[in-house]
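Enquirer: A predicted structure for the sequence below; I have some questions about it.
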Amino acid sequence: MNASEPVLMSSSGVSGSETPIQYPCLAKALHWLSAIVILWAMITGTYISIFSVSQTLKDQIAYINVSVTAVFIPVFGLRLLLRYVYRNNPVYRHSSAVKGVHLLMYFLITVVLISGVLMMHKPINIFDILSLPVPIQSRAIQGVFDVVHVWGCRTLGLIVVVHIFAVFWHRFRGESVLHKMC
C-alpha cells in the first residue's frame, strides 16, 4: 500500500480485504454536506419558482440560497479535488455507467453553481458578511446564464432522483452501497 492512500475500513473499523470498504471520512462528510446544500437549494428554489408566495418569502429564500451556495462553491471545489486525489482508491472502482452518472452529476453541479453566480443582476450578498460585485453587467448575458441555471437545475434534479433511486435499487437487490458512505 502506498503511504498516500487511505486505509480502507469496514463499518466495524476493522481493516482488511475481507471486509467492506468505505469512502474516506472527508469524502463522506463532503458528500452529505453537498447532499444537504443541493437538496435544500433545489427544493426551496423550485418551491418559490412554482408556487405563489409572498415577495418577502422569495427574498428570504433567495438570500439564504445565494449565501449558502456561495459558501458551498469552495467546499464543492475541495470535493472535486479529493475525488481526483482518491481516483485510484478501490472504493471508487465502479462500472462505466456509475462513473458516467457521477461525472454528469459533478458537471451539472459545477454548471449550476457557476451559472448561479453569473446570472446575478445585483451584488452577491453572503450572509451580510461579504458582498461581491455583479460579475456580468449585460442583462442579455445574465439572461443566458439564467436559462442555463434553470435547465441545469432541472437536469441535476433528475439525475439526483436517479442517484437516490439507485441507492434504493441496490439495497432492494441486497447490494447495500449506502454503508460505504455512512
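Expert: Perfect, thanks for sending it. Numbering: from 1, shown residues only.

Enquirer: going forward, measure contacts between C-alpha atoms and count neighbours the same way
Expert: OK.

Enquirer: for this structure, which helix is longest?
Expert: In the chain, taking DSSP state H as the definition, the longest helix is helix 139-172.

Enquirer: list the buried ones in that helix?
Expert: Within helix 139-172, the residues that count as buried by 16 or more other C-alpha atoms under 10 Å are 142, 145-146, 148-150, 152-157, 159-160, 163, 168.

Enquirer: How about stretch 119-126?
Expert: Judged by neighbour count using 16+ other C-alpha under 10 Å, the buried positions of stretch 119-126 are M119, M120, H121, I124, N125, I126.

Enquirer: between those residues, which is nearest I64?
Expert: Nearest to I64 out of those is I126 (C-alpha to C-alpha; 8.4 Å).

Enquirer: The closest one touches N65, doesn't it?
Expert: No: I126 lies out of contact with N65 (C-alpha atoms under 8 Å); the separation is 9.5 Å.

Enquirer: what's the spacing between the residue most central in space within the chain and P74?
Expert: Nearest to the centroid of the C-alpha atoms of the chain, with distances taken as C-alpha atoms, centre = their mean, sits S34, at 4.3 Å. As judged by C-alpha to C-alpha, to the nearest Å, S34 and P74 stand 11 Å apart.

Enquirer: then this one, side by side with the first:
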Amino acid sequence: MMTGTGPIHYTGVAKTLHWLIALVIITMLIFGQGFETSEGDDLAFSLTGHSSLGLTVIGLIILRILWRIGHPPPALPETVAGVQLLAAKLSHLLLYALMIYVPVTGLYTAAAHEMPVMAYGAFDLRVTLSFFGADDFEGRRFLHELGTWLLISLLAVHVSAAFLHQFVQKDDVLRRMLPGKAKG
C-alpha cells in the first residue's frame, strides 16, 4: 500500500533519465579504469571518453534535478518508515550530490593533467578550465577518486536496497522505476 494520493510510478522522463544516467556512469567508470597503466593513444582515448561522459552526466543530472523539482517522486509504501525512510531520503540526496561532485572534481583534475583532455574530441579541457590553474594534479585526482569510490559504494547500497524491496519485502519499489508502461 502506497502512502499519499500522488502517482505510484515515476514518469517516463524520470525513468529514462535514471537509466540513461546509470548507463553513462557505468560506461564512464569503465573508461576511468586503467588510467595508471595506459599511455599514449590508449590514455588519450580513455581521457576523451571519460571526460566527455563526465560532462554528459553533469548535463543529465541537471535535467534530472529540474525534472524532479516539477515532478516529485511517487510516495513510498507505508511499510517504508522510520529509519528506512530516513535512509532512503538521505541516500538519494547523497547520490545526487556525488553525481555532481565526481564529474566536477574530474573536470578540476583534467585542468591539471599533463596530456590534452579532449572532451568530445573537440576542445581541450585544460585550456577551457585554465582558470582552475594547473597545480597539484595528485591532490585533485585524490579528491576525484575518493568521490568515485564513495559513489560506487552508495550505488551498491542503492542497488541492494532495490533488490531488497523487490525480492524480500515485495513492495514494488523497484517496479516503479523499471522501464516500460506503468501498471497499477
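Expert: That came in fine, so what should we check first? All of these numbers come straight from a predicted model, not from anything done at the bench.

Enquirer: quick one: the strands in structure 1?
Expert: Assigned strands in structure 1, in chain order: 124-126, 130-132 (criterion: DSSP state E).

Enquirer: who's in contact with the last one?
Expert: For strand 130-132 of structure 1, contacts defined as C-alpha atoms under 8 Å, 6 or more residues apart in numbering pick out P123, I124, N125.

Enquirer: What is the equivalent residue in structure 2 for the last one?
Expert: Meaning N125 of structure 1. In structure 2, the residue equivalent to N125 of structure 1 is M118, according to TM-score structural alignment.

Enquirer: again with V147 of structure 1
Expert: By TM-score structural alignment, V147 of structure 1 lines up with F142.

Enquirer: Look up how far G106 of structure 2 lies from its match.
Expert: Taking C-alpha to C-alpha, one finds F142 of structure 2 at 10 Å from G106 of structure 2.

Enquirer: okay, now the aligned partner of W19 of structure 2 in structure 1: neighbour count?
Expert: Under the alignment (TM-score structural alignment), W19 of structure 2 pairs with W32 in structure 1. Number of residues near W32 of structure 1 (other C-alpha atoms under 10 Å) recorded here: 13.

Enquirer: ditto for L129 of structure 2
Expert: That count, for L129 of structure 2 with other C-alpha under 10 Å as the rule, works out to 16.

Enquirer: Likewise for D171 of structure 2?
Expert: Residues within reach of D171 of structure 2, counting by other C-alpha under 10 Å, total 19.

Enquirer: Wait, it touches V80, no?
Expert: No: between D171 of structure 2 and V80 there is no contact under C-alpha under 8 Å: 9.3 Å.

Enquirer: how about the biggest helix by length in structure 2: buried residues?
Expert: What stands out as the longest helix in structure 2, according to DSSP H, is helix 40-70. Buried residues in helix 40-70 of structure 2, counted by 16+ other C-alpha under 10 Å: 43-58, 60-61, 64, 67.

Enquirer: what's the counterpart of H179 of structure 1 in structure 2?
Expert: Taking TM-score structural alignment, the alignment pairs H179 of structure 1 with R175 from structure 2.

Enquirer: Then Q137 of structure 1?
Expert: That one, Q137 of structure 1, aligns with G133 by TM-score structural alignment.

Enquirer: right, and its match touches A112 too?
Expert: Yes: using C-alpha under 8 Å, G133 of structure 2 is in contact with A112, at 6.9 Å.

Enquirer: gap between G147 of structure 2 and S153 of structure 2?
Expert: According to C-alpha to C-alpha, G147 of structure 2 stands 10 Å off from S153 of structure 2.

Enquirer: tell me, how many neighbours does the match of Q137 of structure 1 end up with?
Expert: G133 of structure 2 has 12 neighbouring residues, counting by other C-alpha under 10 Å.

Enquirer: same question, S138 of structure 1
Expert: Neighbours around S138 of structure 1, by other C-alpha under 10 Å: 11.

Enquirer: Look up how far L113 of structure 1 lies from it.
Expert: To L113 of structure 1, S138 of structure 1 is 19 Å away according to C-alpha to C-alpha.

Enquirer: what does C182 of structure 1 give?
Expert: With the distance defined as C-alpha to C-alpha, C182 of structure 1 ends up 26 Å from L113 of structure 1.

Enquirer: These two: who's more crowded?
Expert: Per other C-alpha under 10 Å, whichever of C182 of structure 1 and L113 has more neighbours is L113, with 20 against 13.

Enquirer: Map that one onto structure 2.
Expert: Alignment note: L113 of structure 1 maps to P103 in structure 2; criterion TM-score structural alignment.

Enquirer: give the contact list for its match.
Expert: Contacts of P103 of structure 2 by C-alpha under 8 Å, 6+ apart are G54, L55, V57, I58, H144.
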